[in-house]
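Novice: sequence-free structure coming up:
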């Protein structure tokens, strides 16, 4: 067996699922390694607690990293915001964000911009409209992955002028600032339909959560 690399990481939990022998399998987006998948043994989970194993918890952890997998030895953290308090419709929008990251970002590749977007969006969701924040995060994450939806509109008729302007304002939004202008429901829906289509045609990604923002 190869000698593991011991790493101290800071990351955002995206997804936790049942693992072997009562443990968990975690998908995280870390500052140091980007997207990674780690095993959390039951013994470590019992020692460190399960309260922060929800999506969008920020955790600091130590892990033994092998070529094909990694095992967490200890962790601590806190929730950036509690998805469980959202309505079903708003919660689905955040699962859209998670699915987008898992689909478009390669495992083990450091992505500072994407990490900062996820962190800022999760913090903003505590105080602002969580559905709009999730959509802004999706637009920004697409652009950070090299698929800027505001620059790849080949068909000028794909979006109305108002929807195109709104999409560009989402793309350029600065976290923590006031969003300039109003958000028309009709234009937001038009942008949401376009983003689903963009992911399907440009990114070749069929989202299970497609339609979440409609």
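Specialist: Arrived safely. Keep in mind that this is a model prediction, so the values were computed, not measured.
Novice: going forward, measure contacts between C-alpha atoms and count neighbours the same way
Specialist: Noted.
Novice: What ranges does the protein have for its strands?
Specialist: 5-18, 24-30, 34-40, 57-65, 70-79 (DSSP state E).
Novice: Return the residues in contact with residue 74.
Specialist: Listed by CA atoms under 8 Å, 6 or more residues apart in numbering, the contact set of residue 74 reads 44, 48, 61-63.
Novice: ChimeraX command to pick out the buried ones of these?
Specialist: Here is the ChimeraX command that picks out the buried ones among these, judged by 16 or more other CA atoms under 10 Å:
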select :44,61,62,63
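Novice: Turn the strands of the chain into JSON lines, columns for distance to residue 142.
Specialist: Converted to JSON lines, those look like this (distance: least, CA to CA, whole Å):
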{"stretch": "strand 5-18", "distance to residue 142": "17"}
{"stretch": "strand 24-30", "distance to residue 142": "15"}
{"stretch": "strand 34-40", "distance to residue 142": "15"}
{"stretch": "strand 57-65", "distance to residue 142": "22"}
{"stretch": "strand 70-79", "distance to residue 142": "24"}
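Novice: Out of the ones you listed, indicate the one that is most buried.
Specialist: When you average the neighbours per residue for each of these (mean count of other CA atoms under 10 Å), strand 24-30 leads with a mean of 24.
Novice: what's it packed up against?
Specialist: Applying 3 or more CA pairs under 8 Å, 6 or more residues apart in numbering; DSSP states H and E, we find strand 24-30 packed against strand 5-18, strand 34-40.
Novice: try it against this one:
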């Protein structure tokens, strides 16, 4: 377990932003494809609707929209951002990093940009990382803000007929701007850890270097 306790009030959230694409997709639509009822989905998950990205939208598009809104809320200029950390398990491409595309889209030239893939724990991991980076003065290049974004486009990889997963996932992005805050405010601390021996419980098996995507893997779902 990695525990981080910044100096009191040193780093905090200056602004937030979010973006949901398209129109809401209700449980009736999802239920018809998954062979269940809308009532079953709500009873099992508490979810009543989700959003799906348009065909032309990828993770970086959603992330950039949320990022711009967070910067506006914080009153921070893109050129004052020193770090961009994007948490995503559905990136635009295997490479380059989705964060690099966001950096270009929002005009944050010079900011260090990289992705974090910790799936469900992605945003918390990215927030922890961004706070740690800002706590090291010599590492910020004189820019005292970090942009942390979580963005997913799970509609592209969902099996719409799988009632175990199809109702759970949608698309969207959320962002925060981290920076200096007054004493008595800010992040109190974070603790992060992993249980790698449980890696087989859930995942997307194909598409990586162990089992590259192919016609065969697509047919097998």
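Specialist: Nice, I can see it. Given the structure is predicted, the values throughout are model-derived calculations rather than measurements.
Novice: Overlay the chains and give the TM-score.
Specialist: TM-score of the superposed chains, computed with TM-score structural alignment, normalised by the length of structure 1, equals 0.23; 85 aligned residues with a CA RMSD of 6.0 Å.
Novice: quick one, which of the strands of structure 1 is nearest to residue 112 of structure 1?
Specialist: strand 34-40 (7.7 Å; CA to CA).
Novice: Would you mind getting the angle between that closest one and strand 57-65?
Specialist: 80 degrees (axes from the mean of the first three to the mean of the last three CA atoms, to 10 degrees).
Novice: what angle do strand 34-40 of structure 1 and strand 24-30 make?
Specialist: Orientation check (the same axes, to 10 degrees): strand 34-40 of structure 1 against strand 24-30 gives 160 degrees.
Novice: So what's the residue count around residue 2 of structure 2?
Specialist: The number of residues packed near residue 2 of structure 2 is 9, by other CA atoms under 10 Å.
Novice: Now it: closest residue in space, sequence neighbours ignored.
Specialist: residue 192 (5.1 Å; CA to CA, 6 or more residues apart in numbering).
Novice: What's the local residue count around that neighbour?
Specialist: Residue 192 of structure 2: 12 surrounding residues under other CA under 10 Å.
Novice: Tell me if I'm right that it and residue 123 touch.
Specialist: No - Residue 192 of structure 2 sits out of contact with residue 123 when judged by CA atoms under 8 Å, with a separation of 11.8 Å.
Novice: Counting neighbours, show which residues of the lengthiest helix in structure 2 come out buried.
Specialist: The longest helix of structure 2 (DSSP state H) is helix 59-74. By neighbour count on 16+ other CA under 10 Å, the buried set for helix 59-74 of structure 2 is 59-72, 74.
Novice: Mind checking the helices and strands packed on strand 24-30 of structure 1 for the one nearest to residue 72 of structure 1?
Specialist: The nearest among those, by CA to CA, is strand 34-40 at 5.3 Å.
Novice: just checking, residue 41 of structure 2 touches residue 27?
Specialist: Yes - counting by CA under 8 Å, residue 41 of structure 2 touches residue 27, with 6.8 Å between them.
Novice: in structure 1, which spans are helices?
Specialist: According to DSSP H, the helices that structure 1 contains are 42-48, 88-104, 112-124, 130-144, 161-172, 185-201.
Novice: Pull out the buried positions in the first one.
Specialist: Right, the one you point to is helix 42-48 of structure 1. Neighbour-count burial for helix 42-48 of structure 1 [16+ other CA under 10 Å]: 42, 44-45.
Novice: Name the nearest of the contacts of residue 74 of structure 1 relative to residue 101 of structure 1.
Specialist: residue 61 (20.7 Å).
Novice: separation between the closest one and residue 47 of structure 1?
Specialist: As defined by CA to CA, to the nearest Å, residue 61 of structure 1 lies at a distance of 13 Å from residue 47 of structure 1.
Novice: likewise residue 73 of structure 1?
Specialist: 10 Å.
Novice: Then residue 123 of structure 1?
Specialist: 27 Å.
Novice: ditto for residue 144 of structure 1
Specialist: For residue 144 of structure 1, the distance to residue 47 of structure 1 - CA to CA - is 37 Å.
Novice: Please apply the same query to residue 187 of structure 1.
Specialist: 49 Å.
Novice: for residue 93 of structure 1, same thing?
Specialist: For residue 93 of structure 1 relative to residue 47 of structure 1 (CA to CA), the value is 33 Å.
Novice: Then residue 143 of structure 1?
Specialist: Counting by CA to CA, the gap from residue 143 of structure 1 to residue 47 of structure 1 is 39 Å.
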